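Novice: Here is my input, please return the structure:
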Amino acid sequence: MLKNMDIHIRDPFVLPVVAEQQYYLYGTTGAEAWTNSASGIDCYTGADLETWEGPFPAFRPPADFWADRNFWAPEVHAFRGCYYMFASFKAEDARRGTQILAAAAPQGPFLPVSDGPVTPRDWECLDGTLFVDAEDHPWIVFCHEWVQVGDGEICALRLSDDLASPVGQPHLLFRASEAPWAQEVNSKGRRGYVTDGPWLHRLASGELIMLWSSFSAGGYTVGIARSVSGGILGPWEQVPDPLYAGDGGHCMVFRTFDGGLFLAYHRPNPFPDERPYFVPLRETASGLEIV
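Specialist: Okay, the predicted model is just below:
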């Protein structure tokens, strides 16, 4: 059995499976996050968010898979009777993008549902997540990466009902610099504002909010944006104060089997110390706060 501190992953994602009374934990394999090769994506299973079994292989790339590195930020969503994995991938001769994979069970094996990423092929993209609108249309919400555009963007793109292809063109939701807490970074001589890990959450009031990550005076940081219209296309306004500014982030929100609301994120941000954390949340007038 493994404890949380034994698991070196970034970008933790928790899928509660009620029928099994098991949580499935996915994430970027920490040891491979920054290398030029990647072996696949694993998962862990547990019943209490403290002890885990695994890792189990959830995805291993087929021989003709288009990417060979940066297998980042896997998310697994139950959608229309199937399990879909959204993950970022990259190759030396291909820009980073979000590929969607499918499996009959949360442990996989996951296989691609399309030929290559669904995000634009000429964009550097990452951290795609699934959103289903009021008309039951699926969308991918993702980051247009700061390394290409300078001021990182979060965009939304309609998907076909089988999640295999985009429908129409991406919509810009907001840029990182719009958050008053966001600070410019300087990485390898390149300066800009980072967008990472969007996560959509509908409050009990019906308000739609988005948690996303960038950098602030506190290091890696989780902020909140609000949709003024209540729909995915916004417009989006930034909450002035971040949700968490303790050098941790790339978060998601899930409910425990007893109905509790929890935040999953990794901290600290620097390699090789990243570990998964799970903390309770409560809803407030401003959206969410950590208990």
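Novice: make it CA atoms for all contacts and neighbour counts henceforth
Specialist: OK.
Novice: pretty sure residue 172 is touching residue 153, no?
Specialist: Yes. In this structure residue 172 lies within contact range of residue 153 using CA atoms under 8 Å: 7.0 Å.
Novice: okay, those two: which has more neighbours?
Specialist: Each of residue 172 and residue 153 has its neighbours counted (other CA atoms under 10 Å); residue 153 has more, 22 against 18.
Novice: now stretch 38-47: how far from the chain's centre is it?
Specialist: 15 Å (CA atoms, centre = their mean, to the nearest Å).
Novice: what about the helices in the stretch 51-200 of the chain?
Specialist: Ranges of helices within the stretch 51-200 of the chain are 146-149, based on DSSP state H, counting those that start in this stretch.
Novice: Could you also give me the structure for this second sequence? I'd like to compare it with the first:
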Amino acid sequence: MLRSQDIRIRDPFVYVDKSNQIYYLYGTTDENVWSGEAYGFQAYQSKDLENWEGPYDVFKPQDDFWADRHFWAPEVHYYRGSYYMFASFKSEDKCRGTQILKSDLPLGPYQPITEEPITPREWECLDGTLYIDGEEKPWIIYCHEWLQITEGKIYAQKLSEDLRETISEPILLINAADAKWTNAVNDGVYVTDGPYLYTTENGELLLLWSSHSDTGYTIGTARSNSGHIEGPWEHNPLPLFAKDGGHGMVFKTLTGELMLTIHSPNKSPNERPIFIKLQETDSGLALLK
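Specialist: Presented below is the predicted three-dimensional model:
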């Protein structure tokens, strides 16, 4: 049995299995996060978000898999009777992209449902996440990476109902440089990563995302003024979390508490999963004091 502080993980994502009263924790788990050949993804399970069983291998690439490095930020969503993993991959001669994988069980094994990523192949993309709109239609939200365009941006595209292809052109949601709290890291470079959509109890649609501020790795939020994924989106002028932690997502615990999970600190190999209670406010979300 492991404690949360024993688990090195980046980009943590929690899937809550209410029927079996289990939390599943996924994330970037390769020892060589930034370089070297990638191993795959591992996951953990818990009853209380503190004591964890694992790790369990949930994805290991086949020999013919197109990517060999930067296996990042897996998310798992239950959709139409199956579990779908959205994760980022890269190879030396192909742009980074989000690939969708599928399994019949939360702990896998997960297998790609297409031969190539779902994000635009000529774009460097990462951190794709699934959003289901009010008409029960699926979307992918992802980052167009600053490595290619200097000012990182977040886009959305409609997906086919089997999640095998995009069926709309990319829609720009936000530009990192437009938020008041973001800082350029080098010569006008603005980072975007970790988008996650959350709908409040009163129906407001919020976008969590991460970048850099004057206190380090930081999570901010934006609000859709229309309540729909197409926006327009407005940045919250103040960040949600600004203490050297990020790539967050929101979930409700088995007892109904609203929770944010992030990795902190942001320096390898010290990253750990952190769980922080949240509350909804008139301005969106706030850390529970």
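Novice: Need the TM-score between these chains.
Specialist: Put the two chains on top of each other and the TM-score (TM-score structural alignment, normalised by the length of the second structure) is 0.98; 288 aligned residues with a CA RMSD of 0.9 Å.
Novice: sorry, back to before: joint contacts of residue 172 and residue 153 of the first structure?
Specialist: In terms of CA atoms under 8 Å, 6 or more residues apart in numbering, residue 172 of the first structure and residue 153 are not both contacted by any residue.
Novice: any idea how far residue 153 of the first structure lies from residue 50 of the first structure?
Specialist: 34 Å (CA to CA, to the nearest Å).
Novice: so who does the residue nearest the centre of the second structure touch?
Specialist: Centroid-nearest residue in the second structure, with CA atoms, centre = their mean: residue 194, separated by 4.4 Å. Applying CA under 8 Å, 6+ apart, we find residue 194 of the second structure in contact with 11, 127-128, 143, 208-210, 246-248.
Novice: Not counting residues beside it along the chain, what's closest to it?
Specialist: Leaving out its chain neighbours, the residue that sits closest to residue 194 of the second structure by CA to CA, 6 or more residues apart in numbering is residue 247, at 4.6 Å.
Novice: now swap in residue 36 of the first structure and tell me
Specialist: residue 69 (5.2 Å).
Novice: I figured that neighbour hits residue 93, correct?
Specialist: No. With contacts counted by CA under 8 Å, residue 69 of the first structure stays clear of residue 93, the gap being 11.2 Å.
Novice: hang on, the earlier thing: and the counterpart of the residue nearest to residue 194 of the second structure in the first structure, what does it touch?
Specialist: Aligned by TM-score structural alignment, residue 247 of the second structure pairs with residue 250 of the first structure. Contact analysis of residue 250 of the first structure by CA under 8 Å, 6+ apart lists 10-12, 196-198, 212-213, 222, 265-266.
Novice: So residue 250 of the first structure, which state does it fall into?
Specialist: When classified by DSSP: H, G, I helix; E, B strand; the rest coil, residue 250 of the first structure comes out as strand.
Novice: and residue 236 of the second structure, what does it touch?
Specialist: 179, 220-223, 283.
Novice: Of the residues you listed, which is the nearest to residue 231 of the second structure?
Specialist: Set against residue 231 of the second structure, the nearest of those by CA to CA is residue 223 (8.1 Å).
Novice: State the distance from residue 58 of the second structure to residue 263 of the second structure.
Specialist: The value you get for residue 58 of the second structure to residue 263 of the second structure, if CA to CA is used, is 20 Å.
Novice: Settle it for me: which of these two has more neighbours?
Specialist: Between residue 58 of the second structure and residue 263, counting by other CA under 10 Å, residue 263 is the more crowded of the two (25 against 20).
Novice: Can you find the partner of that one in the first structure?
Specialist: By TM-score structural alignment, residue 263 of the second structure lines up with residue 266.
Novice: Check how far the host helix or strand of that match sits from its aligned residues in the second structure, on average.
Specialist: Assigned by DSSP states H and E, residue 266 of the first structure belongs to strand 261-267. Here strand 261-267 of the first structure, set against the second structure after superposition, deviates by a mean of 0.4 Å using mean CA distance after the TM-score superposition for the first structure.
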